[in-house]
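Enquirer: sequence first, predicted model second:
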Amino acid sequence: MQTHNSVQTANDCQAGRLIVLTGPSGVGKGTLVRSLLQRHPQLYLSISATTRSPRTGEIDGEHYYFVSRSDFEKMIAQDQLLEWAEFAGNCYGTPRLPIEQQIAQGKSILLEIELEGARQIRQSFPSALRIFILPPSFAELEKRLRDRRQDPDEAISRRLQRARIEVDAASEFDLQIVNDDFDTALQQLETAIFG
């Protein structure tokens, strides 16, 4: 059945569109995006621009577009970004031109992004399909954050506080998907994207 859908979707994607995925840290957005890209190579992953320096192994134009702060500020001034924000002293944003070019070629683009960026996209690209990924519960979200073993308790507490604010905004989105069972969530995403 999934193979049949994949064949159909290659034709259905001719129109091309922007698909925005948002949700709190630890909800599984990145894993869902990676699975979608593996299963549907016709999808394209948006690449963000950033003013931060490349980390070991990161390639310009593949992981990020690495730009100077002055170039980033020019991009803002010239309305070349669909959205942007500053985190930890570095700027991050979604360049408009590559998205518009891919859509013009009939490709659908996935953009995994934070809430504020998704709100900006609603204004700058209103035709985007905006999907919010929800945790099954805050207890499960906390468990997932702790199981990653990436953050100290204080950072996990901050992420959970932020998650409550983000979850309160889920109704602003076209669709909400609860990532309780991964395969079910993935199937719901595929249905939303490909019909």
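Expert: Sure thing, it's come through. Numbering: from 1, shown residues only.
Enquirer: contacts, neighbours, all on C-alpha from now
Expert: Noted.
Enquirer: sec struct for P41, please.
Expert: coil (DSSP: H, G, I helix; E, B strand; the rest coil).
Enquirer: number of residues surrounding it?
Expert: By other CA atoms under 10 Å, 11 other residues sit near P41.
Enquirer: what about it, distance to Y64?
Expert: Per CA to CA, to the nearest Å, P41 is found 20 Å from Y64.
Enquirer: roughly how far does the most centrally placed residue in the chain sit from S137?
Expert: With distances taken as CA atoms, centre = their mean, E112 lies nearest the centre of the chain, 0.7 Å away. For E112, the distance to S137 equals 21 Å [CA to CA].
Enquirer: take a look at this one as well, against the first:
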Amino acid sequence: MSKGRLIVLTGPSGVGKGTLLKSLLQRHKDDLFLSVSATTRSPRPGEVDGKNYHFVTRPQFERMVAQGEFLEWAEFAGNCYGTPRKPVEEKIRSGKWVILEIELDGARQIRRSFPSALQIFIAPPSMVELEARIRGRAQDPEAAILRRLQRAWEEIEAAGEFDIQIVNDDLERALGEIEIALFEPVAAVC
């Protein structure tokens, strides 16, 4: 992996992106670098500033937007999220593969600024299962859950915009599909 690359992982809230990403990074810790996003939302139990997210205030976030410090940013479920530009660009220049775990609007922004990025969409097996996962986390108020579910419908409709679509109905199978997309050489077309 001598040539740097940007990989975008997107899917609805609760689809299991974080779990897949954690497993992928454990298996390929020397090959992949996870970009840590900034957010204005409060930390969930167990989340660590600088590891899970860079937790910032809305005024800090707005200053960062105004100064062009994000590759992409969006507001989702009442909070802002953004990918800090500098660490991603530095890692790619040094030959690292950088993974962004971002939502649909951010993925679309990346597609415009980094058209060579590999874009992977993680889909739920069904909306019923997705709702059960979101509610099972017991971390969001009802209004936030409903906003996440409404947004999930919109995101799933956009899945065709992505290079690869993977249904996360079985963690190991979905992880294997991501690994194939990243590490298996593409067969030459004759």
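Expert: Looks like it arrived, so ask away. Bear in mind that the values here come from a model prediction, so they are computed numbers and not experimental data.
Enquirer: fetch the TM-score of the aligned pair.
Expert: After superposition, the two chains reach a TM-score of 0.82 (TM-score structural alignment, normalised by the length of the second structure), with 183 aligned residues with a CA RMSD of 2.5 Å.
Enquirer: quick one on the thing from earlier: counterpart of the residue nearest to the centre of the first structure over in the second structure?
Expert: Taking TM-score structural alignment for the superposition, E112 of the first structure sits opposite E101 in the second structure.
Enquirer: residues contacting that match?
Expert: 8-10, 17-18, 35 (CA atoms under 8 Å, 6 or more residues apart in numbering).
Enquirer: so which residues of the second structure form strands?
Expert: Ranges of strands in the second structure, per DSSP state E, are 5-10, 32-34, 38-39, 54-55, 70-76, 79-84, 97-101, 118-123, 164-167.
Enquirer: rebuild those strands as CSV, extending it with distance to I180 of the second structure.
Expert: Converted to CSV, the strands of the second structure look like this (distance: least, CA to CA, whole Å):
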stretch, distance to I180 of the second structure
strand 5-10, 13
strand 32-34, 14
strand 38-39, 29
strand 54-55, 30
strand 70-76, 27
strand 79-84, 26
strand 97-101, 15
strand 118-123, 12
strand 164-167, 11
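Enquirer: show me the longest helix that occurs in the first structure.
Expert: If you go by DSSP state H, the first structure has its longest helix at helix 153-168.
Enquirer: neighbours of the counterpart of D180 of the first structure in the second structure, how many?
Expert: In the second structure, D180 of the first structure lines up with D169, judged by TM-score structural alignment. As a burial measure, D169 of the second structure scores 16 neighbours (other CA under 10 Å).
Enquirer: also P12 of the second structure?
Expert: Residues near P12 of the second structure, counting by other CA under 10 Å, number 24.
Enquirer: repeat that for R148 of the first structure.
Expert: Using other CA under 10 Å as the criterion, the residues surrounding R148 of the first structure number 9.
Enquirer: gap between it and Y64 of the first structure?
Expert: Distance from R148 of the first structure to Y64 of the first structure, by CA to CA: 24 Å.
Enquirer: what of I165 of the first structure?
Expert: I165 of the first structure is 27 Å from Y64 of the first structure, where distance means CA to CA.
Enquirer: the two - which one has more neighbours?
Expert: More crowded of I165 of the first structure and Y64, by other CA under 10 Å: Y64, with 21 against 12.
Enquirer: which residues touch that one?
Expert: Per CA under 8 Å, 6+ apart, neighbours of Y64 of the first structure: 47-50, 58.
Enquirer: burial of V88 of the second structure, as a residue count?
Expert: V88 of the second structure: 24 neighbours (other CA under 10 Å).
Enquirer: got it, and the one 5 residues further on?
Expert: Number of residues near R93 of the second structure (other CA under 10 Å) recorded here: 13.
Enquirer: equivalent analysis for L189 of the first structure, please.
Expert: 21.
Enquirer: which residue in the second structure lines up with it?
Expert: Taking TM-score structural alignment, L189 of the first structure has I178 as its aligned residue in the second structure.
Enquirer: and if you look at E100 of the first structure?
Expert: Using TM-score structural alignment, E100 of the first structure pairs with E89 in the second structure.
Enquirer: kind regards, and thank you for your time.
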